[in-house]
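In: pasted the sequence and its predicted model underneath.
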Amino acid sequence: MVTALAGAAICYAPAFAEPGEAGIWYDDTGKGAVKIEICTPTTLCGKIYWLKEPLTAKGEPKTDRYNPEPSMRTRPICGLPVLGDLEQLSDGGFDNGWVYDPKEGKSYSVALDLVDADTLKVTGYKGMRFLGKSFIWKRAPTDLPPCTQDAASTPGQNNANVTATKAASPAKSGKTANNKAKPKKAATPQHPVASN
C-alpha cells in the first residue's frame, strides 16, 4: 500500500519545482496583473488576474473585443489566458511560449527571465528573440483581489478558456495551437495586459 501511494505521488509530481516566475505580476503599465502558474508538468501559463479598471465607460465588463475570431470577442478580459506553453530553459528562464495581447488581438512568442525575486522581464517577439521588445513586470502582493472568481481558479478549472484562446490566435512564432503554421506578419509586441 505504501509503495503504491509513493508511486502515485511520483506520477503526479510536477516536472519542476514551482519557479520564481510563478505568482501574480503587475504588468509594465501597472493597470493589470497576470497570475503565472504551472499548467502542465513542464510548462507555465498565465491569465489576467486583476485590472485597475475592469469596466468600460458604459459600466460593462471589458471583453476581448479585438480578437481576430469574431465569436471570441465577447469573452471577458478578467480571467483571460494571456500566456501559455512556456518551457523552462536549462540555463534559466522560460521561452518557447505564446503571449496574447487583448488590446491588439495579436499573439507573439514570449520569454520570461526573472531579474530578481520581485522583477520579471517579459520579452515578446516574432521570429528571433533578440529582435523582440522587453517589458518589466513587478511582483504584486499575494492578497491582491482577483477581478473575477475565474481569474483565481486553478489551471485545470479554466482549460476551456485556454483551449479557446490558443485556437483563436497564433500562439508561437512558427506555431499555432492547431496547425503549427507560421504567423502571417511580424509586429512590435505591446504590453499584453493593458485593457481595451
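Out: Arrived safely, thanks for sending. Numbers count the residues shown, from 1 in each chain.
In: from now on I want contacts and neighbour counts done on CA atoms only, so please keep to that.
Out: Will do.
In: and the longest strand anywhere in the chain, what's buried?
Out: The longest strand of the chain (DSSP state E) is strand 106-116. For strand 106-116, burial by neighbour count (16 or more other CA atoms under 10 Å) applies to Lys106, Ser107, Tyr108, Ser109, Val110, Ala111, Leu112, Asp113, Leu114.
In: shouldn't the second one be in contact with Gly97?
Out: Meaning Ser107. No. Applying CA atoms under 8 Å as the test, Ser107 and Gly97 come out as separate, 10.2 Å apart.
In: ok, back up a step: from the buried residues of strand 106-116, which single one is nearest Val122?
Out: Nearest to Val122 among the buried residues of strand 106-116 is Leu112, at 4.9 Å by CA to CA.
In: which helices and strands does the strand or helix carrying Trp98 pack with?
Out: Applying DSSP states H and E as the criterion places Trp98 in strand 94-101. Packing contacts for strand 94-101, counted by 3 or more CA pairs under 8 Å, 6 or more residues apart in numbering; DSSP states H and E, involve strand 81-88, strand 106-116.
In: comparison target, given below:
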Amino acid sequence: MQLFELTRALVDIESVTGNESGCAGFLRDYLAERKLEVELVPVADAGAGGRANVFAVCGTPDVVLSTHLDTVPPFFPAREDSDFIYGRGACDAKGIIASEVVAAERLLGEGARDFGLLFLVGEETLSDGARAANAAPRGSKYIINGEPTDNKLAIGTKGILRLDVRTRGKMAHSAYPQLGESAIEKLLDVLAEVRRLPLP
C-alpha cells in the first residue's frame, strides 16, 4: 500500500484506547508480510482484552521508530478531499504509523538491516503500553517517537510525575477543634510549596 492508502486503512480500524487489538493485528500481519520479525508484546494489565504492543525488527535495531495505536473517542472512519485525510487518528497517530511503516519499507528496499518499529497501546490515557515497553526493553541506541509537532523536530517531550502525598493529623471533636491537628491544613501547606516550585 502507498502512504495515503495505508493511512486510510489504519484510520478505518477503530482503536479507541482499550480496543487496540484490531489495529495491532493488522500491523502484525502487514509487517510480517514484508519479512520483518514481528512480536505482539502483551501489556501486563491488559485484562481479558489481550492488548499488546507491536514490536517489529529487521536485524538488530540501532534506531526504533515509534508511536501509538490508540485514539481518543469517538471513532469515525476516514474520508478525504483534495488536501487532507480526515478521521479519528489521521494525525494522532495513524498517519504517523503509516509514515513510519512506509519508511521501513524503503529502508528494507535499500538493504538496511538495523531498525525497528514499536507501536504502543494506551498512550491516550495511562501510557500502559509505554510502561510495558520500558519494563521489558528490546534494545536500540535511538528511538524516534512520532507525535504531531507542527512538523518541527522536538528533542524532548513532556513527562509526568505522579506523587502520593500523605499528611497526618490528630482527630478531635468538632466542638473542640483546638485539641486536634488538621491533616488537611498540612496538605494545603504542601500543595502551596509544590505550586511555588520552578518548573521548566
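Out: Perfect, thanks for sending it. Computed from a predicted model, the values in this text were never measured in an experiment.
In: tm score of chain vs chain?
Out: The TM-score (TM-score structural alignment, normalised by the length of the first structure) is 0.30; 97 aligned residues with a CA RMSD of 5.2 Å.
In: for my notes, please list the buried residues of strand 106-116 of the first structure in JSON lines and give distance to Ile24 of the first structure for each entry.
Out: Converted to JSON lines, the buried residues of strand 106-116 of the first structure look like this (distance: CA to CA, whole Å):
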{"residue": "Lys106", "distance to Ile24 of the first structure": "22"}
{"residue": "Ser107", "distance to Ile24 of the first structure": "21"}
{"residue": "Tyr108", "distance to Ile24 of the first structure": "21"}
{"residue": "Ser109", "distance to Ile24 of the first structure": "20"}
{"residue": "Val110", "distance to Ile24 of the first structure": "17"}
{"residue": "Ala111", "distance to Ile24 of the first structure": "17"}
{"residue": "Leu112", "distance to Ile24 of the first structure": "14"}
{"residue": "Asp113", "distance to Ile24 of the first structure": "15"}
{"residue": "Leu114", "distance to Ile24 of the first structure": "13"}
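In: one step back: can you put the helices and strands packed on strand 94-101 of the first structure in JSON lines and add distance to Ala6 of the first structure?
Out: JSON lines is the format used below for these (distance: least, CA to CA, whole Å):
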{"stretch": "strand 81-88", "distance to Ala6 of the first structure": "26"}
{"stretch": "strand 106-116", "distance to Ala6 of the first structure": "33"}
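In: quick one: which of those is nearest Ala160 of the first structure?
Out: It's strand 81-88; of these, that one is closest to Ala160 of the first structure (CA to CA) at 10.1 Å.
In: which strands and helices sit next to the closest one?
Out: strand 43-51, strand 94-101, helix 159-168.
In: swap in 10 Å and give it another go.
Out: strand 32-40, strand 43-51, strand 94-101, strand 106-116, helix 159-168 (3 or more CA pairs under 10 Å, 6 or more residues apart in numbering; DSSP states H and E).
In: which one of those lies nearest to Thr3 of the first structure?
Out: strand 32-40 (24.9 Å).
In: name the helices or strands packed onto the closest one?
Out: Strand 32-40 of the first structure packs on strand 23-26, strand 43-51, strand 81-88, strand 133-139, helix 149-152, going by 3+ CA pairs under 10 Å, 6+ apart.
In: apply 6 Å and report the result again.
Out: strand 23-26, strand 43-51 (3 or more CA pairs under 6 Å, 6 or more residues apart in numbering; DSSP states H and E).
In: can I get those in a markdown table with distance to Lys35 of the first structure?
Out: Listed next are these as a markdown table, based on distance: least, CA to CA, whole Å:
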| stretch | distance to Lys35 of the first structure |
| --- | --- |
| strand 23-26 | 4 |
| strand 43-51 | 5 |
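In: which of those strands is buried the deepest?
Out: strand 43-51 (a mean of 26; mean count of other CA atoms under 10 Å).
In: in terms of secondary structure, what does it contact?
Out: By 3+ CA pairs under 6 Å, 6+ apart, strand 43-51 of the first structure packs against strand 32-40, strand 81-88.
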